[in-house]
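A.B. asks: I'd like to go over a predicted model; first the sequence, then the structure.
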Amino acid sequence: MHIPFKPPMIDGVSPSCVFLPSLKNLHNTNGGQNYTTIVEFLIQQFPQISKQIWLDRIEAQKIYQESGNLVQLDSPYVPNSKIYYYRELPYEEPIPFEEQILFQNDHLLVVDKPHFLPVTPTGRFVKQSLLVRLKQRLNCEDITPIHRLDRETAGVMLFSLQPQTRHLYQTLFQDRKVSKQYQAIAPYREDLLFPLDYQSHMVKGQPFFTMQEIEGPANSFTRIELLETRQVLSQHLARYQLYPLSGKQHQLRVHMAALGIPILNDPFYPAVQLKADNDYSAPLQLLAQRIAFVDPLTRQAVDYSSLQTLIL
């Protein structure tokens, strides 16, 4: 059995992949220009990257053909093939919080994610993402998140370790066969009666990284329970148990803000308050506390809980 070549990870970061299209497709998309070498193709197809950067990558042996051979200055263009290259990553200030592994077998990885750590590489965060940290820590390139958590949210996060069984766990979320329980600290309102079921129609908002509620049939559902209340200085705060019955982005944060009890230290809701990436002074008081389901491989009921707590 032939195993396709792919260069290894470096510090948990996988190489980028580029497909070299057929000459016919090239003729249709670039005004008839053909390429004789891979370098010519890269320089023309990625004008935002300087020619010198590609030349430096070749000299540093950072570009591979799918045959496993290094790309040289005169390596011929091979239609319908792939090349792999390593990007230069800028320095990232370490995020000073560590994840904890709660469970691991051959197929599933359960992690307790800290506040402020993004799950996947995004924007300024590549090495300082939970996924890259785990790939480096476990030396496993097949790690893939099965669901999502916001960068601001802490708690239980599931990852697949095997491409062959990943869909079994993803289907659990798609079919809503996963029980998720969150805790939050937020203001207390005496006029709200708990437990409370809230629903709304959520869509992408402005700015683009937020969500908003509009008129329409409900597509997001949350059950909210009151656990305790406490007077903290001038604030009357409460600890809530939240059960998202659907999985919209920022759902819990939007629903709590809509009820007039926005989650403490939320930088997006009810209004966006941009903070520096390295401002760790006020973590969002939202914790993915527990996740439970029937494991599709073992057929056993499993229940994973965060080791973190929110202090009221």
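C.D. replies: Here it is on my side, so go on.
A.B. asks: only C-alpha atoms from now on, for both contacts and neighbour counts.
C.D. replies: Will do.
A.B. asks: show me where the stretch 1-150 of the chain has helices.
C.D. replies: Applying DSSP state H, counting those that start in this stretch to the stretch 1-150 of the chain gives helices spanning 23-29, 38-45, 51-59, 130-138.
A.B. asks: included below, for side-by-side comparison, is a second structure:
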Amino acid sequence: MTRRPPEVDEDAILRVLRVPPECEGMRLDRFLPLELRATSRSRAQAIIKASAFSEDGRKLRSSERLKAEQKIYLWRPPLDEEPPREPIGHIYEDDHLLVVNKPPLMTVHPTARHHKHTVIRTLERERPHQTLSLIHRLDRETSGVLLLGKSTEADRAFKIQLEERSLAAARAADLGLPPERADKTYLAITHGVPSEGLCDLPLEDDPSPLRVKVRVTERGRGQSARTTVKVRATAHGYALVECGLHTGRQHQIRVHLAHLGAPLVGDKLYGPDEGLLARAADGQLTEEDLRVLELPRHALHARSHTVRHCFTGQIHHFVAPLPADLRTFWLDRGGRADDFAEPASA
């Protein structure tokens, strides 16, 4: 089925799920949380009621028993029709490269859950005749420096450069060699004060039902991961932490800091209760959840990125100022404004 069912809105987004043989006979409301990340069963039932169809356009029920290789058609409306709270900040631009300051709570590219107000969609509306591509990504809740290519050649060249540096850092970690200076630095606000120095514990997928979680594993297993941790300041049980990112593993900084006993403020996955992530996705955070989180997003900001320009050879050091939400949070907890200052050696 490629045609939209008559009861589905014109702006709905289609996502097609295939039922693998091992899921034959499973109820639809059991299957859907396995396919959609951070989705509870109650949320899955609501999605089915609103948007689930068979290949021939028949409306599906939560109790539907699935067949192997069956296709589930989800016609879902975009969920982010409200514009973002902050605009995308522009840091640098030339003929090949665009560097922006990504606001918090903005997805970088369209997804089934966030379609209209993403970094890519927003910039396409601002620049209708220009092709832009993401050279790397940031999580939706993370703010800060983001690089985009302005041509296919630029996209390829900068991605290769970043990949080569990441592979070199991973090889150095595997061989036990000291790391070079990190090209990317992040600022984080944590509960508790982490140990300073190099955290080089490898990471692997966590078997959590959420399917998005990563965990620290023993040496010799998983993927090499290296984060340099420096405490800039402390204030009444919180720490402002500078993290140098040597390898770019999924959730690397969040996992390393949590392992060091200092999880990010506002972290719904690696903080006090991983169930916060599903409740947030369902719009079911309680007043107590919000009190525990303290911030509506995790307190992580991509502060700076140093890169050699692939076409000019010039070294650029791009810096994004700390956004208002993290600055206000830190100052309200007794921190000082000069804690955010860029080090003189940068």
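C.D. replies: Great, that's in hand. Since we're looking at a predicted model, the values are computed, not measured.
A.B. asks: from the helices of the stretch 1-150 of the first structure, which stretch is densest packed?
C.D. replies: Across the helices of the stretch 1-150 of the first structure, the average number of neighbours (mean count of other Cα atoms under 10 Å) peaks for helix 130-138, which reaches a mean of 19.
A.B. asks: now residue 99 of the first structure, nearest residue through space, not along the chain?
C.D. replies: Distances taken as Cα to Cα, 6 or more residues apart in numbering place residue 113 nearest to residue 99 of the first structure, at 5.0 Å, with adjacent residues excluded.
A.B. asks: the one you found reaches residue 157, doesn't it?
C.D. replies: Yes. At 6.6 Å, residue 113 of the first structure and residue 157 qualify as touching, with contact defined as Cα atoms under 8 Å.
A.B. asks: corresponding residue for residue 128 of the second structure in the first structure?
C.D. replies: Using TM-score structural alignment as the criterion, residue 128 of the second structure maps onto residue 139 of the first structure.
A.B. asks: what about its match, how many neighbours?
C.D. replies: Counted with other Cα atoms under 10 Å, the neighbours of residue 139 of the first structure add up to 16.
A.B. asks: so how far is residue 161 of the first structure from it?
C.D. replies: 11 Å (Cα to Cα, to the nearest Å).
A.B. asks: can you find the partner of residue 122 of the first structure in the second structure?
C.D. replies: For residue 122 of the first structure, the aligned residue in the second structure is residue 111 (criterion: TM-score structural alignment).
A.B. asks: picking that back up, contacts only, for the residue nearest to residue 99 of the first structure.
C.D. replies: By Cα atoms under 8 Å, 6 or more residues apart in numbering, the contact set of residue 113 of the first structure is 98, 99, 100, 130, 154, 155, 156, 157.
A.B. asks: can you redo those residues as CSV with distance to residue 174 of the first structure?
C.D. replies: What follows is the contacts of residue 113 of the first structure, written out as CSV (distance: Cα to Cα, whole Å):
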residue, distance to residue 174 of the first structure
98, 29
99, 26
100, 26
130, 23
154, 22
155, 20
156, 18
157, 16
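A.B. asks: nearest to residue 50 of the first structure, of these?
C.D. replies: The nearest member of the contacts of residue 113 of the first structure to residue 50 of the first structure, counting by Cα to Cα, is residue 130 at 30.5 Å.
A.B. asks: and for the closest residue to that closest one other than its chain neighbours, the neighbour number?
C.D. replies: Leaving aside its chain neighbours, residue 130 of the first structure sits nearest to residue 119 (4.7 Å; criterion: Cα to Cα, 6+ apart). Residue neighbour count, defined by other Cα under 10 Å, stands at 23 for residue 119 of the first structure.
A.B. asks: any idea how far residue 292 of the first structure is from residue 300 of the first structure?
C.D. replies: From residue 300 of the first structure to residue 292 of the first structure the distance is 11 Å (Cα to Cα).
A.B. asks: neighbour-wise, which of these two wins?
C.D. replies: Shown here are residue 300 of the first structure and residue 292; by other Cα under 10 Å, residue 292 has more neighbours (15 against 10).
A.B. asks: for the counterpart of that one in the second structure, helix, strand, or coil?
C.D. replies: Counting by TM-score structural alignment, residue 292 of the first structure corresponds to residue 306 in the second structure. Here residue 306 of the second structure takes the strand state, with states given by DSSP: H, G, I helix; E, B strand; the rest coil.
A.B. asks: these two touch, right, residue 306 of the second structure and residue 165?
C.D. replies: No. Contact criterion Cα under 8 Å: residue 306 of the second structure and residue 165 do not qualify, at 11.9 Å.
A.B. asks: thinking again about what came up before, what residue in the second structure is paired with the residue nearest to residue 99 of the first structure?
C.D. replies: In the second structure, residue 113 of the first structure lines up with residue 102, judged by TM-score structural alignment.
A.B. asks: ditto for residue 229 of the first structure
C.D. replies: Under the alignment (TM-score structural alignment), residue 229 of the first structure pairs with residue 234 in the second structure.
A.B. asks: helix, strand, or coil at its match?
C.D. replies: Under three-state DSSP, residue 234 of the second structure falls in the strand class.
A.B. asks: the first structure: which residue goes with residue 89 of the second structure?
C.D. replies: In the first structure, residue 89 of the second structure lines up with residue 100, judged by TM-score structural alignment.
A.B. asks: how many neighbouring residues does the residue nearest to residue 309 of the second structure when sequence neighbours are not counted have?
C.D. replies: Excluding the flanking residues, the one nearest residue 309 of the second structure by Cα to Cα, 6+ apart is residue 315, at 6.2 Å. When neighbours are counted by other Cα under 10 Å, residue 315 of the second structure registers 11.
A.B. asks: residues in contact with residue 315 of the second structure?
C.D. replies: Contacts for residue 315 of the second structure (Cα under 8 Å, 6+ apart) come out as 306, 307, 308, 309.
A.B. asks: show me the two of those that sit farthest apart.
C.D. replies: Maximum pairwise distance among those (Cα to Cα): 9.6 Å, between 306 and 309.
A.B. asks: tell me, what's touching the two both at once?
C.D. replies: Residues touching both residue 306 of the second structure and residue 309 by Cα under 8 Å, 6+ apart: 315, 316.
A.B. asks: just to revisit the earlier point, skipping adjacent residues, who's closest to the match of residue 292 of the first structure in space?
C.D. replies: In this structure, residue 306 of the second structure finds its nearest non-sequential neighbour in residue 317, 4.3 Å apart by Cα to Cα, 6+ apart.
A.B. asks: so residue 142 of the first structure touches residue 162, yeah?
C.D. replies: Yes. Using Cα under 8 Å, residue 142 of the first structure makes contact with residue 162 at a distance of 6.3 Å.
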